[in-house]
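Novice: predicted model follows, preceded by the sequence.
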Amino acid sequence: MVSQWCREHEIELPKPVQDIDEQLVTNADRGCLNSLLEKMSSSLSDQKAAAKQLRLLTKRSSSFRALFGESTETIPQLLNPLSPGQVDAHPDLQEDLITTLLNLSIHDNNKRLVAENASVIRLLIESLEYGTVQTKSNAAATFFTLSAIDSNKITIGASGAIKPLIDLLDVGHPLAMKDVASAVFSLCTVLENKERAINAGAVGVILIKIMDHVLVAELLVILAMLSNHQRAVQEMCELGAVPCLIGITRESDCERNKENCVAILYTICFADRTKLKEIKEEEMARGTFSRLVQTGTSRAKRKARGILERLNRTGAITHTA
């Protein structure tokens, strides 16, 4: 996922092994980095010029990104112009610095360095709430790249970042939604963050977007992940998820979407017996789940078969596929 994101945003991934030439570039760039960081404590015009240069250098050069990992002081120096509570005072400067932070987080050796700095997480959260659309998108993308490390997922979740991510998903700006969805998905691969996402209203927000045909594939993956939580399933049932999921299962051309829908419906079958009637009616009228047993992915076949067996055991249908 990180590799795909980097390709889409034209960011060079760090090479597995740095050769001698790259090491020479690193040594040559060290003075340049120190000079640019010093300008972060200078005039506003110097800060803005240096921020643009740092954004460019950290996008182009993996060796330059690696330089930031040599000292714990580099990140605080970089973010010095962004005062808590006034992070959006200069939107162009904020965007450049948050984007630089995103570029830095691509480098594996920087992920803990960035995430373990409490001020970084706070500034990223404020940038999700206050900033240009591009800044919001890049703040979400930074959370996504940082969450490649499990310990960072816990840190980010505990910091309160999930609620503003869900809120930004709810706003639904096309330029930011994919990065937000990627961040929410990655963070919710740990149990604690699933609970936080559900508390933040993730189920309702995601269902509305899916019903509006927005980022259906990406959001179905998150919904399927949350569906092993009883309260999430209860909310899905209350919000009319079953007919929506049945419709996608029946009509979608995307096998992955069908798979995620039938996985959620399988969970619902066991969590809420009252929904069996809707599922039974679909099967009896169109044979949707019987057909999926024959044509779906291996996981979809398994879940569809489980639904049919559940219906059969409860007397809801008189046949299985």
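Specialist: Done, it's in. As the structure is a computational prediction, the values presented were derived from the model and not from experiment.
Novice: please count neighbours and contacts with C-alpha atoms only from this point.
Specialist: Will do.
Novice: wait, what's in contact with residue 139?
Specialist: The contact partners of residue 139, taken as CA atoms under 8 Å, 6 or more residues apart in numbering, are 98-99, 102, 124-125, 127-128.
Novice: which residue, other than its chain neighbours, is closest to the most centrally placed residue in the chain?
Specialist: Here the mean C-alpha position of the chain is nearest to the C-alpha of residue 183 (CA atoms, centre = their mean), at a distance of 1.7 Å. Once its chain neighbours are removed from consideration, residue 183 has its nearest residue in residue 144; the separation is 4.1 Å (CA to CA, 6 or more residues apart in numbering).
Novice: okay, pairing it with this:
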Amino acid sequence: MESESTHPDGEETPRTISAVDQTLLLIHSDDPSSQIHAAQEIRRLTKTSHRFRRHFSSAVPPLVLMLRSSSPSATEAALLALLNLAVKDETNKVCIVNAGALEPIISFLQPGSSNLQDHATASLLTLSASSVNKPIIGASGAIPLLVEILRHGSPQSKADAVLALYNLSTYSDNLSLILEAEPIPPLVDLLKTCKKSSKTAEKCTALMESLVGFDEGRTALTSEEGGVLAVVEVLESGSLQSREHAVGTLLTMCQTDRCKYREPILKEGVIPGLLELTVQGTPKSQSKAQTLLRLLRNSPYPRSELEPDTLENIVCNLISQIEDKDQSGKAKQMLSEMVQVSMEQSLRHLQQRALVCTPGDLPIASCASEVSSK
């Protein structure tokens, strides 16, 4: 007799497959209560299983039809089932959009949709991860509603909206649509309140970095009270990836119009954070931080041979321009620490080099012996 439990290798037993078939029959039936029960079962089974997401792909059309039901229970059950079907499944993501799910999902984004707004935002976040869906969602009218959720949504829906907008922004034609919805003020508000090392802060700054590539984005950020400061705070205490996007945002602004944006960036006390990035950031962050430091001093061009264009000289020049004593003192301390870290790194590098043997240093037999003993 065959076992009715799951086999050790993860394959479904006859009982499990029978349950799948039964659920599919119910979701395709004309009985509303049976459909709701089936949608709830699909949601449960697809929560953690990619295999079940494949099995239930044929349930997408009836679930999309349920989204248009007048029954709140039916729409919620269908929306949650579709959300789980789309997670980590590119084929289902595309099928859900092609089946016409966007129109009802977008209607749930409207104010007053209560808990459906949160579920709809999460659904759009998942669907927008598909490169095929990005232009379709951008053209659907969802972007202004996602930005509105940034302003007035629940904490979770705001976080999901940022990630959805970031996903959509990676399709270049969507960037102008995002800018038209004026997202900078709510993005700044979110940056001020969220944990600086969070995924939300990371996607906020990533989206900001793309938006300041446009004049409207740069103007909006500097016009927003505390806008540049919010980016500087992420640069100082965000995750490595967030800090990379934050310094990229400021660098883009300064490279575009140094005369216009140099002072707004300097006055927010950016120097200590930039100094730390030059030695502790990602390789991209280090390079961007050094470039930005050069652009922030009085003259971005190399000076005479009497004052070499070293990072230390650049920073000393910048510190002399800072009128705020607290900022100046902090910058000097950071410079001292940066030099110390740099010296320690250089010493370790020299020690490592001294331990490395090359054919020119020792006989071949000795070299082989050193390598094999590692």
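Specialist: That came through fine. The structure displayed is predicted, hence computed values, not measured ones.
Novice: just give the TM-score of the two.
Specialist: With the length set by TM-score structural alignment, normalised by the length of structure 1, the two chains reach a TM-score of 0.77; 290 aligned residues with a CA RMSD of 3.0 Å.
Novice: all helices of the stretch 201-350 of structure 2, in order?
Specialist: For the stretch 201-350 of structure 2, the helices defined by DSSP state H, counting those that start in this stretch cover 215-223, 227-237, 240-256, 258-266, 271-280, 283-296, 311-321, 325-355.
Novice: among those helices, which is nearest residue 192 of structure 2?
Specialist: Comparing the helices of the stretch 201-350 of structure 2 by their distance to residue 192 of structure 2 (CA to CA), the top pick is helix 227-237, with 5.9 Å.
Novice: list the buried ones in the closest one?
Specialist: In terms of neighbour count (16 or more other CA atoms under 10 Å), helix 227-237 of structure 2 has its buried residues at 227-236.
Novice: so what corresponds to the residue nearest to the centre of structure 1 in structure 2?
Specialist: In structure 2, the position corresponding to residue 183 of structure 1 is occupied by residue 164, as judged by TM-score structural alignment.
Novice: OK, contacts around its match?
Specialist: Under the criterion of CA under 8 Å, 6+ apart, the contact list for residue 164 of structure 2 reads 121, 124-126, 128-129, 146.
Novice: which members of those are the farthest-apart pair?
Specialist: For the contacts of residue 164 of structure 2, the farthest-apart pair by CA to CA is 129 and 146; their separation is 15.0 Å.
Novice: tell me which of those two has more neighbours.
Specialist: More crowded of residue 129 of structure 2 and residue 146, by other CA atoms under 10 Å: residue 146, with 28 against 21.
Novice: so what does the more buried one match up with in structure 1?
Specialist: Following TM-score structural alignment, the counterpart assigned to residue 146 of structure 2 within structure 1 is residue 165.
Novice: before we move on, which element is the closest residue to residue 102 of structure 1 other than its chain neighbours in?
Specialist: Sequence neighbours aside, residue 142 is the residue nearest to residue 102 of structure 1 in space, at 4.7 Å (criterion: CA to CA, 6+ apart). With secondary structure defined by DSSP states H and E, residue 142 of structure 1 is part of helix 133-146.
Novice: chain center to whichever helix or strand comes after that helix, what's the gap?
Specialist: The element immediately downstream of helix 133-146 of structure 1 (helix or strand, assigned by DSSP H and E) is helix 150-158. Computed by CA atoms, centre = their mean, to the nearest Å, the separation of helix 150-158 of structure 1 from the middle of its chain amounts to 13 Å.
Novice: ok, average deviation of the next helix or strand after helix 150-158 of structure 1 from structure 2?
Specialist: Past helix 150-158 of structure 1, further along toward the C-terminus, the next helix or strand under DSSP H and E is helix 162-171. On superposition with structure 2, the mean distance recorded for helix 162-171 of structure 1 (mean CA distance after the TM-score superposition for structure 1) is 1.5 Å.
Novice: quick one, what contacts the residue nearest to residue 145 of structure 2 when sequence neighbours are not counted?
Specialist: Ranked by CA to CA, 6+ apart and with sequence neighbours excluded, the top spatial neighbour of residue 145 of structure 2 is residue 109, at 6.4 Å. The contact partners of residue 109 of structure 2, by CA under 8 Å, 6+ apart, come to 116-118, 120-121, 145-146, 149.
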